[in-house]
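**Q** no sequence for this one, just the structure:
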């Protein structure tokens, strides 16, 4: 635990914009600068404090009482500003409200329920990979990383087939909204405005099948475990966070494997290692790069005193490459590394409740690829997808060389 009371040291200032296109595209030089300048850094551009070292980020995520989520997991402070939508019961609340919501969600997306879905997900993965191998050259993002989660996860939720294309623009809006009101958020608002009504309608009981995650959430409301008003908010939480992060995670994994041929060979030789490859990809290039917290009281972190009512920007991506935690090879992608302990899914009471299904989705699609594809080769320059919170790719053109 790095949160201490004494002594207090001056907090250094770093006058950069972490939401600039340059840093969002390639954040790692900035991350190193952030980690090396101090445990806590002031970013005057937005009047916030920031952390990038693993121990400090981890401790702040765990200490929800000193670093609250209920005032917003983004730059906006809900104590001072009206949220753009009803706050998420999972990401933007604290105990005891958060506890009830998370208890319900942990029962819905449990190890048991995910295990029951596995055979169906594996069948879908095999069919998709076979069709992509026939094509030979594909886009690993639009033909694979987006297609697979947009099929299997909405099926598990119980969503109707029509309208699922709305999930990605809505997710882009939700994650861009955690950052400043910049050009990225403006573009996301323009793209997602027509789909917000569809999202709202899709969270209602009558829009969902009787055997999916959505119906289970509504059943919890019927039992009194959550209120009727909270049920659609929890469905929305899964819809907005359960697709984009998995899409980004799978795409980032494929990029890392395509650009590190020896690592793909190792996975091809041992497809059972797919879950470890995914964990290493999450550490190496975390889909969720940042989240904010707010200090309801003064907090001392490693000798640095953060004032009351301060927004604190936690750089999960920087923590996941901190050499203090991961050693001198922190910037290398190595699927033999056991990356357990990374903070790509968060940590503590706000750790991603949907990670069992995200892990299973990634594992089955990477396993199918590893069994059937001898090499993945880039055929042209990938194109980054900029987002105020997420890091990933808009396009990764690759050739799939079969066994």
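**A** Noted; the coordinates are in hand. In this text the structure is predicted, and so the values were computed from the model without any measurement.
**Q** contacts and neighbour counts: CA atoms only from here.
**A** Fine.
**Q** ranges for the strands of the stretch 151-300 of the chain?
**A** Assigned by DSSP state E, counting those that start in this stretch, the strands in the stretch 151-300 of the chain fall at 290-295, 299-301.
**Q** right, so those: which one is the most enclosed?
**A** When these are scored by mean count of other Cα atoms under 10 Å, the highest mean neighbour count falls to strand 290-295 (a mean of 25).
**Q** who does that one touch, helix- and strand-wise?
**A** Counting contacts by 3 or more Cα pairs under 8 Å, 6 or more residues apart in numbering; DSSP states H and E, strand 290-295 is packed against strand 310-315, helix 316-319.
**Q** swap in 6 Å and give it another go.
**A** Secondary-structure packing of strand 290-295 (3 or more Cα pairs under 6 Å, 6 or more residues apart in numbering; DSSP states H and E): strand 310-315.
**Q** and the angle from the strand it packs on to strand 290-295?
**A** Between strand 310-315 and strand 290-295, the angle comes out at 150 degrees (axes from the mean of the first three to the mean of the last three Cα atoms, to 10 degrees).
**Q** before we go on, here's another structure to hold up against the first:
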């Protein structure tokens, strides 16, 4: 640390910390660490990564709603695409700013709008019913592979219209690479990238080609938008890939967090089981209590002040979504308690503003449908072993979660 850097942070009143949000021991249980970050102040400096951090809800929400000042075009990860060469081509929806963002976002928002995805509800519900019946017959199973991955790998990938062969092997490693890239180029990311390069990247590129998509799927609709001149021809396959990562991994991890929460807090599941209509608000509490996303970045477009802290232009800012969703300043003294009757609207699990997760509506629909079907049929969800965390630089989920269920 140079004397100039020290002076700058004294002048801006931002406390510095060598905290590493990507360390395994932090990812094991991040919430005590988030409390520490919130108590440091509204803004702090992550000296390991030369980035400012924000962990309180009140400061994160307006940052995410101000894309003119806190942009995404420099990348939503630690790397600054304005000042260093990207290792990959930036996303044409997630990592672009207005006015370019509005064009691609409008198309994606239309395809994944409530009106559009509700047309899939019947198919999604029938698939959920069949899956829950099979799991009840088994009694004991791995909630990750047999439910949380199996369901979206079937229904959402079918909705996009990609071939079924290869999904289990390649789709999740590809998404893992995408979300790991939001953090630093650490050993976790290197291993993930190497795994994806063993076949997932090539497989994704192939199945997202026009000739490999079903004629009535969401992916083909993107190609039709290109035919109409709304998209450039090379943008359609890029958006199909974006759709897959936005709508698949977020759902998998949301379902993982739901199953773990309800197995750990059986009294809360009893409430949902007694009233399946609670499934939707209960899902919102899951999203708040065990956020799918835990952190990502924005980049300043000018010198700006946040909560009395001055930040220079082209400064990376890490927003800790998982912390904001447990902030007692926003959620009161019971912020660390899981309560399905809580009004959890306003949680930032999928971000907010124009760059909120494009796949959040379909993730919520799938989550609601699965929880509703479970609530109707399952009286008890019990852990039968220690869940194994899936370590990722920006999202939180699990690799293994042995559970047993009993019928109502």
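**A** Right, received. Where do you want to start? None of these values were measured; they are calculated from a predicted model.
**Q** still on that earlier bit, for the strands of the stretch 151-300 of structure 1, which one sits closest to residue 365 of structure 1?
**A** For these, proximity to residue 365 of structure 1 was assessed by Cα to Cα; strand 290-295 is nearest, at 26.2 Å.
**Q** average offset between that closest one and structure 2?
**A** Superposed on structure 2, strand 290-295 of structure 1 shows a mean distance to its aligned partners of 0.7 Å (mean Cα distance after the TM-score superposition for structure 1).
**Q** which residues of the stretch 51-200 of structure 2 fall in helices?
**A** Shown for the stretch 51-200 of structure 2, the helices assigned by DSSP state H, counting those that start in this stretch span residues 57-64, 100-111, 114-117, 121-138, 143, 150-160, 167-180, 187-195.
**Q** how about CSV for the ones you listed, with mean neighbour count and distance to residue 242 of structure 2 added?
**A** Listed next are the helices of the stretch 51-200 of structure 2 as CSV, based on neighbours: other Cα atoms under 10 Å; distance: least, Cα to Cα, whole Å:
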stretch, mean neighbour count, distance to residue 242 of structure 2
helix 57-64, 20, 20
helix 100-111, 16, 10
helix 114-117, 14, 17
helix 121-138, 16, 21
helix 143, 24, 26
helix 150-160, 20, 11
helix 167-180, 21, 9
helix 187-195, 16, 17
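**Q** export the ones you listed to a markdown table and tack on distance to residue 244 of structure 2?
**A** Output for the helices of the stretch 51-200 of structure 2, formatted as a markdown table (distance: least, Cα to Cα, whole Å):
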| stretch | distance to residue 244 of structure 2 |
| --- | --- |
| helix 57-64 | 23 |
| helix 100-111 | 12 |
| helix 114-117 | 15 |
| helix 121-138 | 17 |
| helix 143 | 21 |
| helix 150-160 | 7 |
| helix 167-180 | 8 |
| helix 187-195 | 17 |
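**Q** nearest to residue 334 of structure 2, out of the ones you listed?
**A** For residue 334 of structure 2, the closest of these is helix 57-64, at 15.2 Å, according to Cα to Cα.
**Q** distance from that closest one to structure 1 after superposition?
**A** So helix 57-64 of structure 2 averages 0.6 Å relative to structure 1 (mean Cα distance after the TM-score superposition for structure 1).
**Q** give me the stretch of structure 1 that that helix matches.
**A** Alignment of helix 57-64 of structure 2 against structure 1: residues 54-61, by TM-score structural alignment.
**Q** check stretch 375-392 of structure 2 too.
**A** Counting by TM-score structural alignment, stretch 375-392 of structure 2 corresponds to 370-387 in structure 1.
**Q** give me the contacts around the matching stretch.
**A** By Cα atoms under 6 Å, 6 or more residues apart in numbering, the list of residues contacting stretch 370-387 of structure 1 from outside reads 176, 258, 268, 271, 392-403.
**Q** which of the residues you listed count as buried?
**A** Listed as buried from the contacts of stretch 370-387 of structure 1 are 176, 258, 268, 271, 392-393, 395-400, 402; burial here means 16 or more other Cα atoms under 10 Å.
**Q** from the residues you listed, pick the one nearest residue 297 of structure 1.
**A** Here the nearest of these to residue 297 of structure 1, counting by Cα to Cα, is residue 176; it sits at 27.4 Å.
**Q** ok, the aligned residue in structure 2 for the closest one - contacts?
**A** When structure 2 is aligned by TM-score structural alignment, residue 176 of structure 1 is paired with residue 180. Residue 180 of structure 2 is in contact with 189, 392, 393, counting by Cα under 6 Å, 6+ apart.
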